[in-house]
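**Q** Next come a sequence and a model predicted from it.
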Amino acid sequence: MKVAELSGQLQTPRRCTNQSIQTQRESQVTDFPGHVDQVFQQLNYQRLRGQLCDCVIVVGNRHFKAHRAVLAACSTHFRALFSVAESNGGMNVIQLDSEVVTAEALSVLVDMMYTSTLMLEESNVMDVLLAASHLHLNSVVKACKHYMSTRTLHLSLPGKRYMHCSDQHAAGTASSSRLQHPFLQQYKVLPIKVKEEA
C-alpha cells in the first residue's frame, strides 16, 4: 500500500507553470534619460581641461585635444584617419590642411560634436561649411546651407578668405585659392543675397 501510494505520488509530480518560469526570469529595465547628456558634459569638461584626451588635432599653430571615440563617432573622416593611424602604430596626432579647415571652424565643429550646439555667424559660416564638408559632417553642412539661405550675407569680396561664388566675375579675380575651391562653387545657385561692404 505504501509502495502504491509512493508510486502514485511519483506519477503526479509538481509542474512548473510557464507563468512561474517567466516570473523567475523577469528583469527590470530602467531608463536614464539624462545619462547621455551627463556623459557628454563630462567628456566636454575633460576636453576643455585636457584630461584623458587621446588625440591632438593640429591646424596651423593651433592644437585641439580631444577623444578619438567622440570625433570618430561624429565624423567618418576622423574615423578613417584614426583607423589608419592605429594600423600604423597608433599615432594620435592628426594634421589638417588649414586652407580647407581653419582653426576657428574646427573649434566650432568640435564644440558641436561634444555639446550638440552649433554656433553659426555671418563671419564663420563659409569656413564652417567648407570644414564640415571636408570632415563629412552632413548635418552641419545642411545647417550651414539653411543659415545661408535665410539671411542676407554681407560677405567681403577679394581680400577676405571667403566669399559667395555666385558673382563669377569676382570669383575670377579673387587671389585666394580658397575662393576657387570646387566645393564652394557648388553653392553658387543658393538663394543668397550678397552685398559688398562699403
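**A** The structure has been received and is ready for your questions.
**Q** Could you use CA atoms for every contact and neighbour count after this?
**A** Will do.
**Q** Hmm, R79 and A72 touching each other?
**A** Yes: with contact defined as C-alpha atoms under 8 Å, A72 counts as touching R79 (4.1 Å).
**Q** Helices along the protein, start to end?
**A** 2-11, 18-25, 35-49, 68-74, 76-87, 103-115, 125-134, 138-149, 168-173, 182-185 (DSSP state H).
**Q** Show me what the second one packs onto, helices and strands only.
**A** I take that to be helix 18-25. Taking 3 or more C-alpha pairs under 8 Å, 6 or more residues apart in numbering; DSSP states H and E as contact, there are no helices or strands that helix 18-25 lies on.
**Q** ok, now the longest one?
**A** For helix 35-49, the contact count by 3+ C-alpha pairs under 8 Å, 6+ apart identifies helix 103-115 as packing neighbours.
**Q** ok, second structure coming up, stack it against the first:
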Amino acid sequence: MSFRKVGAALDAGPMRLYGYVSTKEELLELMVDAVYGEMPLSEVKGEWRQALRALAHGMRRMSMKHPWFPELLGSRPHIGPNALAHLEATLAAFSETLGFENIDDVMLAVTTVKAYVMGAIQSEVTELRIERETGMDKERWQSANGAYILRMIATGRYPTLGKVVEKATHPSPDVRFDMGLDYVLDGIAARHLR
C-alpha cells in the first residue's frame, strides 16, 4: 500500500491525499476503521459468547473481502469511531456476566479470541494469496507434493503425521474456523464460569 496506489485507485494524485491525511499510518487507520464500519454492530450483541462469535465471524468475513485487513489488526489498538464502537459493544457483552467482574479478565478474553481469529484468518488469506500468485490451489499443491510426503511417512520417523494423512477428515475452512473458535470460547468459559 502506498499513497501513489491509493491515489490511483481514487483517480487522484498522491499529493492530493496529503490534504486529507498527513502520514501513511493515519491512512491505514482510516482504512481499518472503514472496514470496521462495514461490520454491522447489530451482530455484536447478546451474551458474551454470542458477541465474541459475531465479532470473530465479522472479522473473518471482512478479511476475505479485504485481504490486507488482517495484516493491520495486530498493531496498536484501533481508535477510529467504528473500531471503538465495536470494542465497546464487545466489552459491554460481559457487563452482566458473573465471573467477569474484573475488567482485566474481560480484556484478556477479548484479546484471546482476537488472537485466535487473527491467526486463523491470516492463514486463510495467505493461502488465497498464494493461490492467486501461483495458480496452484490446495488440491494441486497436495497432488504435486503427495508422493514426497508419503515417502517421508514411510520412513517411520513421522507416525503421527501419518495418522493425519490417513485418518484426518480435513474439514472445510468454515468448519475448522468454527471448531477452533469453540475451543477458545470453551476454554474461556471453563476458566471463568465455574
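**A** Done, it's in. Being a predicted model, the structure only gives us computed values, none of them experimental.
**Q** After superposition, what is the TM-score?
**A** Aligned and superposed, the two chains score 0.24 in TM-score terms (TM-score structural alignment, normalised by the length of structure 2); 76 aligned residues with a C-alpha RMSD of 5.4 Å.
**Q** What about Y148 of structure 2, how many residues nearby?
**A** Neighbours of Y148 of structure 2 under the rule other C-alpha atoms under 10 Å: 12.
**Q** before we move on, the earlier item: please identify which of the helices of structure 1 is closest to R62 of structure 1.
**A** Judged by C-alpha to C-alpha, the one of those that comes nearest to R62 of structure 1 is helix 103-115, at 6.6 Å.
**Q** how many neighbours does Q41 of structure 1 have?
**A** Neighbours of Q41 of structure 1 (other C-alpha under 10 Å): 14.
**Q** Oops, could you answer that again for T173 of structure 1 instead?
**A** For T173 of structure 1, using other C-alpha under 10 Å, the count is 12.
**Q** Roughly how far does the residue lying closest to V140 of structure 1 once chain neighbours are set aside sit from M148 of structure 1?
**A** Nearest non-adjacent residue to V140 of structure 1, counting by C-alpha to C-alpha, 6 or more residues apart in numbering: A132, 6.2 Å away. For A132 of structure 1, the distance to M148 of structure 1 (C-alpha to C-alpha, to the nearest Å) stands at 14 Å.
**Q** before we move on, what about F78 of structure 1?
**A** Taken as C-alpha to C-alpha, the span from F78 of structure 1 to M148 of structure 1 is 26 Å.
**Q** what do you get for A85 of structure 1?
**A** On the measure of C-alpha to C-alpha, A85 of structure 1 and M148 of structure 1 end up 36 Å apart.
**Q** Looking at the two, which is more packed in?
**A** M148 (21 against 15).
**Q** Now do the host helix or strand of T111 of structure 2: distance to the chain's middle.
**A** In the assignment (DSSP states H and E), T111 of structure 2 maps to helix 103-134. Remark: helix 103-134 of structure 2 is offset 3 Å from the chain centroid, using C-alpha atoms, centre = their mean, to the nearest Å.
**Q** Which strands or helices does it pack on?
**A** helix 48-65, helix 69-73, helix 81-92, helix 173-192.
**Q** and P70 of structure 2, what does it touch?
**A** Counting by C-alpha atoms under 8 Å, 6 or more residues apart in numbering, P70 of structure 2 touches 63, 118, 121-122.
**Q** and those residues as TSV, adding neighbour count and distance to A83 of structure 2?
**A** Listed next are the contacts of P70 of structure 2 as TSV, based on neighbours: other C-alpha atoms under 10 Å; distance: C-alpha to C-alpha, whole Å:
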residue	neighbour count	distance to A83 of structure 2
S63	20	15
M118	22	16
I121	24	18
Q122	20	19
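**Q** closest to K167 of structure 2 among these?
**A** Closest to K167 of structure 2, out of all of the contacts of P70 of structure 2 and judged by C-alpha to C-alpha, is I121, at 25.0 Å.
**Q** Can you report how many residues lie near the nearest residue to that closest one once chain neighbours are set aside?
**A** Once flanking residues are discounted, I121 of structure 2 sits nearest to R60: 6.0 Å by C-alpha to C-alpha, 6+ apart. Neighbour count for R60 of structure 2, taken as other C-alpha under 10 Å: 24.
**Q** Leaving out the residues flanking it, which one is nearest to the spatially most central residue of structure 2?
**A** When C-alpha atoms, centre = their mean is applied to structure 2, the residue found nearest the centroid is M118 (3.4 Å). Leaving aside its chain neighbours, M118 of structure 2 sits nearest to P70 (6.3 Å; criterion: C-alpha to C-alpha, 6+ apart).
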